[in-house]
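In: Just to be clear, the model below is a prediction. Sequence and coordinates:
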Amino acid sequence: MVLGAGPAGENVAGRAASGGLSVALVERERVGGECSFWACVPSKALLRSGHAVAAARRVAGAAQAVTGEPDVTGTLRRRDSFVDEWDDRRQVDWVHEAGVALFRGSGWVAGSREVMVRDVHGTTLSLRAARAVVLATGSVPSQPDVPGLDEVDFWDSRAATSAERAPGSLAVLGAGVVGVELAQAWARLGTEVRVVESGPRPLPTMADFAGELVGAALRADGVRLYPDSVVESVSRTPEEVTLRLSDGTDVSAEHLLVATGRRAATGHLGLESVGLHEDGAVEVNEHGEVRGVSGGWLYAVGDVTGQAQLTHQAKYAARVVADVVVARATGRHVTTEAFSRYMTSANRCAVPAVVFTDPEVAQVGYDPARAERAGHQVRTVELDIDSVGALLRADGYRGRARFVVDERNEVLLGAVFVGQDVAELLQAATIAIVGEVPLRRLWHAVPVFPTVGEIWLRLLEAYGL
């Protein structure tokens, strides 16, 4: 039994079914989940039109051909095509083709291997899993404790990615990944955007230069940033919503987007029935098995575990869990070596992530402070991305990159790339970290001229190879 049919739940269900198990999948909304319909896919579709126009304007010859702004109607129509016009029939068909039974409704745990499902008609079903129950219910937006916020209508990320028109103005509370991506997406579609951030720069958990470069790009797009700001109250008139900041400044806009993070969706899962707290993330071991529940039958994957809130990491954990469940069901001995040798380290120190702003931010692994806390002898190498390949891609190309190196073993611990089209550099860095490839061997992995990837050679040379 799998509760939740987002990317994590789909992967558990499909892989377990292909391993010969009978699988039931429970979903109360759309099959495909948050990523497919309200997050990753529609947000990147909204960003792409503005990015394409901006990229053309950075190339002499192409710039002269750009005579207008991105078309809002065309952009929204393209976004709608990527979410199948908000219809999940295609993904439901896949579930059926995979031999998985789909239950439409809300599911919760009612005891050992027991699941209750209340379907769309209000009928409650009692189901029992012979082998395992997997929690894959994802996460939900967190709401900050700001006076007046409960009394106004505001956008969450779902509303911001599914809007049917470009608002005249938009205030964004929060400058993390969701905040900066959607701020830039709507700004490039003609919306007047203001971003209120609690820290000195956007993307506060990432490298300082990442936030600085993204902040500069947002300002160039006409976005007004309010750094180091504390919101004292929120109010609304029929025409606009207003944030009152602690310095007395009022920030007003037609809509307010609250983008202050997400929390594990464990409410109403019935976890108290198996001795767990109802609120907060579910802690799991290296096999995805929920800690504190005996019997080896309850597992969890994805955002609900409180680990990296990234679709690709959730799908990775889902594959591990499915393999473990199938192995146990077929009598094979489950060992860390066979099933999840690298799962703990992959979730701790080799998580790749991309912020799809322009410039992109692509990072994987440790930052210098985390690497030192983990006991590594750290050396950092940082350079501007200014190779011929980068300059051919865009006139005045601006970018920066950083390597974090374990000096004892001369292996890569972390990497950050900021610039146009740098996301495609990230997989090589992830392979180098997971594979613990010595830098002296990486030196012989010759980057193609002229590409942005030449930064690999420049960083290795700056290290001294």
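Out: Received the coordinates, thanks.
In: C-alpha from now on. contacts and neighbour counts both.
Out: OK.
In: Quick one: residues contacting residue 132.
Out: Going by Cα atoms under 8 Å, 6 or more residues apart in numbering, residue 132 touches 1, 113, 296, 297, 298, 299, 325.
In: ok, now residue 185?
Out: Taking Cα under 8 Å, 6+ apart, we find residue 185 in contact with 43, 46, 47, 50.
In: Try it again at 10 Å.
Out: Applying Cα atoms under 10 Å, 6 or more residues apart in numbering, we find residue 185 in contact with 43-51, 160-161, 191, 193, 221, 356-358.
In: try this one side by side with the last:
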Amino acid sequence: MDGDSQTSTYDVVVIGGGPVGENAADYAIRGSDRTAVIIEHELVGGECSYWACMPSKGLLGPGSALAAAAALPGARERLSDTAPDRTGVLGRRDEITGGRDDSSQVEWARSAGIDVIRGHGRIVGEREVAVDERRIVAREAVVVATGSVASIPPIAGLREARPWTSRDATNLIDVPDRIVVLGGGVVACEAVTWLLDLGVRELTMVVRGNRLLPKNEPFAGEMVADALTARGADIRFGTEFESVERPDVADTGYGRLHGGPARVTLSGGDVVEVDEILVAAGRKPATRELGLSGIGVEESGPLGVDDHMIVPGHPWLYAVGDVNGRVALTHMGKYQARVAGDVIAARAEGRNLDSPRYSAFADHGAVPQVVFTRPEVAAVGVTEEQARADGIDVTVADMDIAVAGTYLLDPDYSGHAKLVIDRARDVVVGATFVGAGTAELVHSATVAVVGEVPVDRLWHAVPSYPTVSEVWLRLLESLR
């Protein structure tokens, strides 16, 4: 860094201190004498560390462990209760998030040679960012990694009722007795899973479409819906909020009940009275107040980029993670950040960008994701419907998961798997696994999709016995 008290100069300036911004800064300067700074107005570590991935998986883990034990004779007899201990679960969640103390993350950044500035970063010119009265100038690049924020649909009375968003759900302190969840995607399904674990008595899911997890293969949403219904969830498909009334509203903070009971009128006229409302109806890129209009970039909607993660027309400006609208997943944002960091480093050193490492192509059709419901949903690539819409002539391997490894996990194991194969190229373009223990299957499928491994070659990738991964052999056998 150099400059006076009001102006500082770095090689790389990153706006947004989540894991995506951290990776971009780290890769851009690692092993060099270049300098970087992260500008963050909340917590270094970002949404994932304190309000999303990490606390949500912390909340889901105990219920999953108890369900696994309850499935096995010899273990189930030792269980006095299959419901997780509420105090223990929330305590573990707080341990994972560090009580929303980001000091260890700041320490990591500084140990990596990255400075941290607290405040809102605003682009005020080419390679120039303002934080209050301070100006920060970038020699090489400005990287926007501001993520996304929860969307609240424009429904009468909903915003005024101060509904929970995902931040409240992952940081809950009060467990509502009755709750209505708006949405049927990943956030909604995972939240419903842990809310039921923690003892919510009445839980209603309001889903505009006709299935859960609509971006996945249909069987995935069906199996998750069946499991949630069996645990007591009331899922209303083809239904929407019409209006919300909550006379006693209070700004009580994350995870507290935000006032008294609410009355939610649904399409069709039904009224649901609840103690809390959780809105899990999507997210939108956090591009407001970045000053983008001042450099000729649209402020509403995602910040579009090419595969180098560069904003077209602004060769010094990069956007990575949720903010660019490509894929709203932490691991894919970190992938984009690694690409962007490598591109910045290469350009700073005068190297060409011919290598595949400088182009983010995986998020066009090889995106892996795990939904940590019970059962788990693990998928990568395209669904059969998406492949056919893209004009691909596909063949499909589709079957229940029933191998020795699953029987050892649970004598009554229930799971399903599907491969989508491009017939012309004889390569896997999509894979979906649903069932306990399937989260660890998705990386092998990701390698197959990204590597475009011919199906005949996959025959020689022998699964270990007795594991759930033996389903790969059964799927390939079905294609013979």
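Out: Nice, I can see it. Keep in mind the model is a prediction, meaning the values are calculated, not measured.
In: Let me know the closest of the contacts of residue 132 of structure 1 to residue 232 of structure 1.
Out: Distance to residue 232 of structure 1 across the contacts of residue 132 of structure 1 (Cα to Cα) is lowest for residue 299, with 41.0 Å.
In: quick one: which helix or strand includes the aligned residue in structure 2 for the closest one?
Out: Under the alignment by TM-score structural alignment, residue 299 of structure 1 pairs with residue 318 in structure 2. In this assignment (DSSP states H and E), residue 318 of structure 2 forms part of strand 317-319.
In: what helices or strands is that strand leaning on?
Out: Judged by 3 or more Cα pairs under 10 Å, 6 or more residues apart in numbering; DSSP states H and E, strand 317-319 of structure 2 is in contact with strand 7-15, helix 19-29, strand 134-144, helix 330-348.
In: which helices and strands does the second one pack with?
Out: So that's helix 19-29 of structure 2. Secondary elements touching helix 19-29 of structure 2 (3+ Cα pairs under 10 Å, 6+ apart): strand 7-15, strand 36-40, helix 46-50, helix 103-111, strand 114-118, strand 134-144, strand 317-319, helix 330-348.
In: post-alignment, it versus structure 1, mean distance?
Out: Its aligned residues in structure 1 lie a mean 1.0 Å from helix 19-29 of structure 2 after superposition (mean Cα distance after the TM-score superposition for structure 1).
In: With distance to residue 472 of structure 2 as extra columns, can I get the helices and strands packed on helix 19-29 of structure 2 in CSV?
Out: Formatted as CSV, the helices and strands packed on helix 19-29 of structure 2 follow (distance: least, Cα to Cα, whole Å):
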stretch, distance to residue 472 of structure 2
strand 7-15, 42
strand 36-40, 43
helix 46-50, 32
helix 103-111, 39
strand 114-118, 44
strand 134-144, 40
strand 317-319, 37
helix 330-348, 24
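In: Show me what stretch 329-346 of structure 1 is in contact with.
Out: Counting by Cα under 10 Å, 6+ apart, 19-21, 130-132, 285-288, 313, 316-317, 319-328, 348, 350-352, 365, 430, 433-434 sit against stretch 329-346 of structure 1.
In: May I have the distance across it, first residue to last?
Out: 26 Å (Cα to Cα, to the nearest Å).
In: ok, the most centrally placed residue in structure 2 to residue 47 of structure 2 distance?
Out: Residue closest to the average C-alpha location in structure 2 (Cα atoms, centre = their mean): residue 329, at 3.8 Å. Residue 329 of structure 2 sits 11 Å away from residue 47 of structure 2, going by Cα to Cα.
In: Same question for residue 359 of structure 2.
Out: Distance, residue 359 of structure 2 to residue 47 of structure 2, by Cα to Cα: 25 Å.
In: more neighbours, these two?
Out: In this view residue 359 of structure 2 and residue 47 are compared by other Cα atoms under 10 Å, and residue 47 has more residues nearby, 22 against 18.
In: In contact with that one, which residues?
Out: Taking Cα under 10 Å, 6+ apart, one finds 17, 18, 19, 53, 54, 55, 146, 147, 148, 149, 167, 330 in contact with residue 47 of structure 2.
In: Select, from the residues you listed, the two members most distant in space.
Out: The farthest-apart pair in the contacts of residue 47 of structure 2, when distances are taken by Cα to Cα, is 55 and 146, at 19.6 Å.
In: neighbour count winner among these two?
Out: residue 146 (30 against 25).
In: Matching that one against structure 1, which residue comes up?
Out: Residue correspondence to structure 1 (TM-score structural alignment): residue 146 of structure 2 is matched to residue 137.
In: was I right about its match contacting residue 306?
Out: No: judged on Cα atoms under 10 Å, residue 137 of structure 1 makes no contact with residue 306 at a distance of 11.5 Å.
In: so what sits against both of these two?
Out: 264, 265.
In: who's in contact with the residue nearest to residue 387 of structure 2 when sequence neighbours are not counted?
Out: The shortest distance from residue 387 of structure 2 to any residue other than its chain neighbours is 7.3 Å, reached at residue 394 (Cα to Cα, 6 or more residues apart in numbering). Counting by Cα under 10 Å, 6+ apart, residue 394 of structure 2 touches 384-385, 387-388, 419-429.
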